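coordinates only, sequence not included:
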């Protein structure tokens, strides 16, 4: 199955002032497109050609670095666009909120852990909320890596590569992460992934 660039699920200026039109144009139209094009070229003639994206990501990890980097970033960004929405943040759906409180102590404590994971990821990478062995866990990964390759199902991720925030926040990564978690997260989509992860 070849990779393709999806349209954004909202207008380019819909996430302002927390994420600008310019950021989305560069991030989606140039960076994500590059992962798609490079990934398709690197996929040709491999054992993973024609396989589902998750299988490509997990299968190429540690075996084909170029393919993994691009497939991982394609997977991450497919969900990243959906993990945000205009007027995001706000109320977390009931069962997910209860699980967050059970596993982290409170929603505020979870947000603190999530932001800290993103702030302390040295260089490029991602911070995550994932389901592993029935529990919610916060983690961070370098570059295009994600929880799939560590036996977990990601349900929320935030891109901390500089191209995702530098136009709007310059070097203020903590401010970007706080804006993301408080004002951009599409909790309905996170909840959808949470429910799907529980069934795996």
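That came through fine. Keep in mind the model is a prediction, meaning the values are calculated, not measured. Numbering: from 1, shown residues only.

all contacts plus neighbour counts: C-alpha atoms, from now on.
OK.

Apart from its chain neighbours, what residue comes closest to residue 91?
Sequence neighbours aside, residue 187 is the residue nearest to residue 91 in space, at 7.6 Å (criterion: C-alpha to C-alpha, 6 or more residues apart in numbering).

Residue 111 too?
According to C-alpha to C-alpha, 6+ apart, the nearest residue to residue 111 is residue 181 (7.1 Å).

was I right about the one you found contacting residue 110?
No - contact criterion C-alpha atoms under 8 Å: residue 181 and residue 110 do not qualify, at 10.3 Å.

Who are the contact partners of the residue nearest to residue 91?
Counting by C-alpha atoms under 8 Å, 6 or more residues apart in numbering, residue 187 touches 83, 88-89, 91-93.

Who wins on neighbours among these?
residue 83 (21 neighbours; other C-alpha atoms under 10 Å).

which ones are touching that one?
156-157, 184-187, 189-190.

Out of those, list just those in strands.
Taking DSSP state E as the definition of strands, the contacts of residue 83 contribute 156-157.

could I get the contacts of residue 83 as JSON lines with distance to residue 116?
Formatted as JSON lines, the contacts of residue 83 follow (distance: C-alpha to C-alpha, whole Å):
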{"residue": "156", "distance to residue 116": "15"}
{"residue": "157", "distance to residue 116": "13"}
{"residue": "184", "distance to residue 116": "17"}
{"residue": "185", "distance to residue 116": "17"}
{"residue": "186", "distance to residue 116": "20"}
{"residue": "187", "distance to residue 116": "20"}
{"residue": "189", "distance to residue 116": "22"}
{"residue": "190", "distance to residue 116": "19"}
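
another one to put next to it:
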């Protein structure tokens, strides 16, 4: 076979493989991320039973439902069924947001957490809130005040180059609904605290500050500023 023939043969093979490779990529599933610490590592602030149920049951359910919903959405796209696409969007928002939010949440926590942030993050907090304690108080108040289920967030406003506090209902993802880049999230769905703190949400929010991984929050700020 001549060199030109070989080149042509390779191109034809590549062209034949492309649709198959695309199909494989389209079928790639979301997966439940592993934790970098044991379920009991955040005690006494969050007990092992809560962490085990929260991660292996609740987050896993969001992941599974997201995969199912995305598969149905791809089918609707292929058929050009706009009605089905629209009807699936609430499930995409809810389960997709649940997966995004919890993936951030686990890394925001650490057995060696708590205390105060350092360096550029602390400087930004003092600049935008006056003091670390003031930011902590404002974020705690906004988080406790979430009606029903939702999240309290410390986010980065890229346009203003500043930190902002926000609250989102249900599993609405911060960036997708407000434009703020998430740095630190506190989950105030009852499954995140009820087994330990019952209906006293303020006690849970107060305790969780002792497990905040400020190194992770700082890294998220650096990435958000790029």
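Thanks, I have the structure now. The structure displayed is predicted, hence computed values, not measured ones.

circling back to that earlier point, as CSV, the contacts of residue 187 of the first structure with secondary structure and distance to residue 24 of the first structure would be great.
Conversion of these to CSV gives the following (DSSP: H, G, I helix; E, B strand; the rest coil; distance: C-alpha to C-alpha, whole Å):
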residue, secondary structure, distance to residue 24 of the first structure
83, coil, 14
88, coil, 16
89, coil, 19
91, coil, 25
92, coil, 25
93, coil, 27
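
which one of those is nearest residue 66 of the first structure?
If you rank those by distance to residue 66 of the first structure using C-alpha to C-alpha, residue 83 comes first, at 25.6 Å.

Quick one: map the closest one onto the second structure.
Superposed on the second structure with TM-score structural alignment, residue 83 of the first structure falls opposite residue 108.

Compute the distance between residue 78 of the first structure and residue 101 of the first structure, please.
28 Å (C-alpha to C-alpha, to the nearest Å).

before we move on, what about residue 10 of the first structure?
From residue 10 of the first structure to residue 101 of the first structure the distance is 30 Å (C-alpha to C-alpha).

which of the two has more neighbours?
Neighbour totals were compared for residue 10 of the first structure and residue 101, and residue 101 leads with 16 against 13 (other C-alpha under 10 Å).

buried stuff in stretch 154-173 of the first structure?
Going by neighbour count (16 or more other C-alpha atoms under 10 Å), the buried part of stretch 154-173 of the first structure is 154-161, 163-165, 168, 173.

all strands in the second structure, in order from the N-terminus.
Shown for the second structure, the strands assigned by DSSP E span residues 150-157, 162-169, 181-187.

which residue sits closest to the match of residue 83 of the first structure in space, ignoring its chain neighbours?
Nearest to residue 108 of the second structure is residue 213, by C-alpha to C-alpha, 6+ apart, at 5.1 Å.

Correct me if wrong: the one you found contacts residue 109.
Yes - using C-alpha under 8 Å, residue 213 of the second structure is in contact with residue 109, at 4.9 Å.

Which one's more surrounded, the two?
residue 109 (27 against 23).

how about that one, what does it touch?
211-213.

Tell me which residue of the second structure lines up with residue 163 of the first structure.
Using TM-score structural alignment, residue 163 of the first structure sits opposite residue 191 in the second structure.

re earlier: joint contacts of residue 181 and residue 110 of the first structure?
Counting by C-alpha under 8 Å, 6+ apart, nothing touches both residue 181 of the first structure and residue 110.

The residue nearest to residue 91 of the first structure matches what in the second structure?
Using TM-score structural alignment, residue 187 of the first structure lines up with residue 214 in the second structure.

Please apply the same query to residue 31 of the first structure.
Taking TM-score structural alignment, residue 31 of the first structure has residue 58 as its aligned residue in the second structure.

and if you look at residue 143 of the first structure?
In the second structure, residue 143 of the first structure lines up with residue 170, judged by TM-score structural alignment.

what's the distance between the closest residue to that match other than its chain neighbours and residue 94 of the second structure?
Once flanking residues are discounted, residue 170 of the second structure sits nearest to residue 150: 4.3 Å by C-alpha to C-alpha, 6+ apart. Going from residue 150 of the second structure to residue 94 of the second structure by C-alpha to C-alpha gives 11 Å.

Who has more neighbours out of those two?
residue 150 (22 against 18).

if I line the two up, what does that one land on in the first structure?
Using TM-score structural alignment, residue 150 of the second structure lines up with residue 125 in the first structure.

surely its match meets residue 157?
No - in this structure, residue 125 of the first structure is not within contact of residue 157 by C-alpha under 8 Å, at 10.1 Å.

before we move on, back to that, the match of residue 143 of the first structure and residue 151 touch, don't they?
Yes - using C-alpha under 8 Å, residue 170 of the second structure is in contact with residue 151, at 7.3 Å.
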